[in-house]
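Colleague: Structure for this input, please:
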Amino acid sequence: MKITDSVLRSFRVARTYRENSDKVNCLEYSPNGENAISSSDDDRIVVYDITRGKPIDTLYSKKYGADLIRYTHRDSQKVIYSSNKLDDTIRYLSLTDYKYIRYFPGHTARVTALSMSPVEDMFMSASLDKTIRIWDLRTENVQGLTEPLDRPICSFDPDGLIFAVGVNSQSIKLYDVRAFAKGPFNSFELRMNRSCDWTGLKFSNDGKQILISTNGGMICILNAFTGDVMHKFSGYNNSKGLKLEACFTPDSQFVMIGSEDGRVHVWSTENKMKVAVLDGKHPGPISAMQFNPRYMTFATACSSMTFWLPSVEDI
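Modeller: Down below sits the predicted model:
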């Protein structure tokens, strides 16, 4: 099934799970789309089976807390996650026996972004300590650091060849993965609403666009090659300055974001038109959302987790 305006408008809530007692910080689909995992403020890490449509296990990280979580690039049984208690170490966890494989210490302040390379055992982390660190899953030793950057967020491109860094909510720097020690090979200054801060940065799957999320009522899409602002999207509720996650659909043709009133807003990246507003009856703001990379489904989360499917009758 191709993702179209009518298909997106047809999406309805398929299942809602209330495994958490507090806000879900992050959710992530496995590379094959068959599993999903979430981390939350109640220290729970919940694993979901997408093919069976249900949660299959819950882990507790009471000592360290659980903030950002990512599957490794080719293994749906291993994840990395950042902490929001005790220290700012990143942990590498096996989901088969729930044992830690490795620890990645070094950050001295909260991790603000965690991005796994799509092609190799490399990941990077950005922190309020003004560093971006490059890691290899096979060793706890940091592989490299960028120069000090104010309030950084970061993401790999879909080919794993470059990564982008958002700095101080006003500029984008592009780095070559193999030569990041030389500094950025390109940078863009953006003129955006300075009353809000950038909270997320993602590439589209075709590598042509960069999506910037904010803690205000606006998200924007940039040309990944020139840095030009292509579209700005607003008209969703975020009056409290929340960190609301936005995402592309896998075909890069649409962008989605949840709002503080529990609705999902969808726009076309081609014509800038809003194509859908979907009500998932979330009791709180939608803090996390992702579209499945393989299957026609997406997930949204507040303190509960909701999975969506298209309704054939409505297409």
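Colleague: can we go C-alpha only for contacts and neighbour counts from here?
Modeller: Noted.
Colleague: any idea how far L201 is from the residue lying farthest from the centre of the chain?
Modeller: Largest separation from the mean C-alpha position in the chain: E313, at 31.1 Å (CA atoms, centre = their mean). From E313 over to L201 the distance is 35 Å, taken as CA to CA, to the nearest Å.
Colleague: The residue farthest from the centre of the chain looks like it's in a helix, true?
Modeller: Yes: assignment of E313 by DSSP: H, G, I helix; E, B strand; the rest coil places it within a helix.
Colleague: Would you do the same for the sequence below? I want to compare the two.
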Amino acid sequence: MKITDRVLRSFRVARTYKKSPQKINCVDYSPNGEHAISSSDDDCIVLYDIREGTETSVLYSKKYGVDLIRYAHQDSQTVIYSSNKLDDTIRYLSLTDNRYIRYFPGHTARVTALSMSPVDQAFISGSLDETIRIWDLRAPTCQGLTNPLGKPVCSFDPEGLIFAAGVESQAVKLYDLRAFDKGPFGCFKTRFNRSCDWTGLKFSSDGKMILISTNGGMIRVLNAFNGSVLHTFSGYNNSQGVSLEACFTPDSQFVMIGSEDGRVHVWSTESGMKVAVLDGKHSGPINTLQFNPRYMTFASACKNMMFWLPCPDDM
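Modeller: From the prediction side, this is the model:
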């Protein structure tokens, strides 16, 4: 099924999971789209089977806490995650036996970005210590470090050859993974017309666009090659300055973001027009939002986790 305006407007909540007394802070889909995982502020890691529509298990990280979480490369049985208690070490966890495979120490402040390479076992992390570190799942030591001269959010491009860093909420710097020590090969400055912090950065799946999320009431889509502003999207509620995650659909044709009032807003990246506002009756701000890379479903979360499906009767 092709993702269209009409299909997006037909999405309805198919399942709701009410497990967490505190907010869910991160959601990720496995590369094959058959599994999902969430982390929450009460130290829980919850696993979901997407095809069966079931919650499969709950793991805990009581000692370290759990913040950002990502599936490891092409693997639905292992994850990496950052901590929000004790220290800022990144941990590599086996989901099958709840065992730590490896620790990645080095950051000295909260990790604000975690991005797995789409092509191999490398990953990058950005931190409030104003560094971006490059890692390999097979080695505990940092494989490289760059100082982007400010607090970064960062992400790999779809080919895993370059990564982008949003620095100090005012510039996007592009790095060649094979020559990152030479500094960025490109830098785009883009200022928002209202005060806000950049909270996330993502490439579209076709590699042509970069999406910047903020804790203000607007997000922005840039041309990934020259940094020109393609769209600035606003008109959703975020008066409290919540860090709201935005995402592209897998075909790069739409951008989605949750809002403070619990609704999901969708825009076309071609026309720049808003095409849908979806109300799943979330009880609070939608902190995290992800579209499945393989199947026609997406997840949104506040304290509750919701999985959405298109409704044929509304198409």
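Colleague: before we move on, back to that, the second structure: which residue goes with the residue farthest from the centre of the first structure?
Modeller: Residue pairing (TM-score structural alignment): E313 of the first structure is matched to D313 of the second structure.
Colleague: rewinding a little: distance of the residue farthest from the centre of the first structure relative to T249 of the first structure?
Modeller: In terms of CA to CA, E313 of the first structure sits 22 Å off from T249 of the first structure.
Colleague: before we move on, what about S268 of the first structure?
Modeller: As judged by CA to CA, S268 of the first structure and T249 of the first structure stand 10 Å apart.
Colleague: if I look at the two, which residues touch both of them?
Modeller: Counting by CA atoms under 8 Å, 6 or more residues apart in numbering, the contacts common to S268 of the first structure and T249 are V255.
Colleague: Work out for me the element I3 of the first structure sits within.
Modeller: Per DSSP states H and E, I3 of the first structure falls between elements, in no helix or strand.
Colleague: which residues does the nearest residue to it once chain neighbours are set aside contact?
Modeller: Leaving aside its sequence neighbours, I3 of the first structure sits nearest to D251 (CA to CA, 6 or more residues apart in numbering; 7.6 Å). Neighbour list for D251 of the first structure: 3, 205-206 [criterion: CA under 8 Å, 6+ apart].
Colleague: Just give me the ones among these that are also contacts in the second structure.
Modeller: By both residues aligned by TM-score structural alignment, their matches' CA atoms under 8 Å, the contacts of D251 of the first structure still in contact after alignment to the second structure are 3, 205-206.
Colleague: quick one: A179 of the first structure is in a helix?
Modeller: Yes: under three-state DSSP, A179 of the first structure sits within a helix.
Colleague: one step back: return the distance of the match of E313 of the first structure relative to N215 of the second structure.
Modeller: 36 Å.
Colleague: same thing with K18 of the second structure?
Modeller: Between K18 of the second structure and N215 of the second structure the computed distance is 25 Å (CA to CA).
Colleague: What are the neighbouring residues in contact with S83 of the first structure?
Modeller: Counting by CA under 8 Å, 6+ apart, S83 of the first structure touches 64-68, 89-90, 110-111.
Colleague: Sorry, slip of the keys, the one I care about is R263 of the second structure.
Modeller: Taking CA under 8 Å, 6+ apart, we find R263 of the second structure in contact with 277-282, 286.
Colleague: Looking at those residues, which one is closest to G160 of the second structure?
Modeller: The nearest member of the contacts of R263 of the second structure to G160 of the second structure, counting by CA to CA, is I286 at 28.9 Å.
Colleague: Next, the contact list for the closest one, please.
Modeller: I286 of the second structure is in contact with 244-245, 258-263, 300-302, counting by CA under 8 Å, 6+ apart.
Colleague: Now L161 of the first structure: closest residue in space that isn't a chain neighbour?
Modeller: Sequence neighbours aside, V177 is the residue nearest to L161 of the first structure in space, at 5.6 Å (criterion: CA to CA, 6+ apart).
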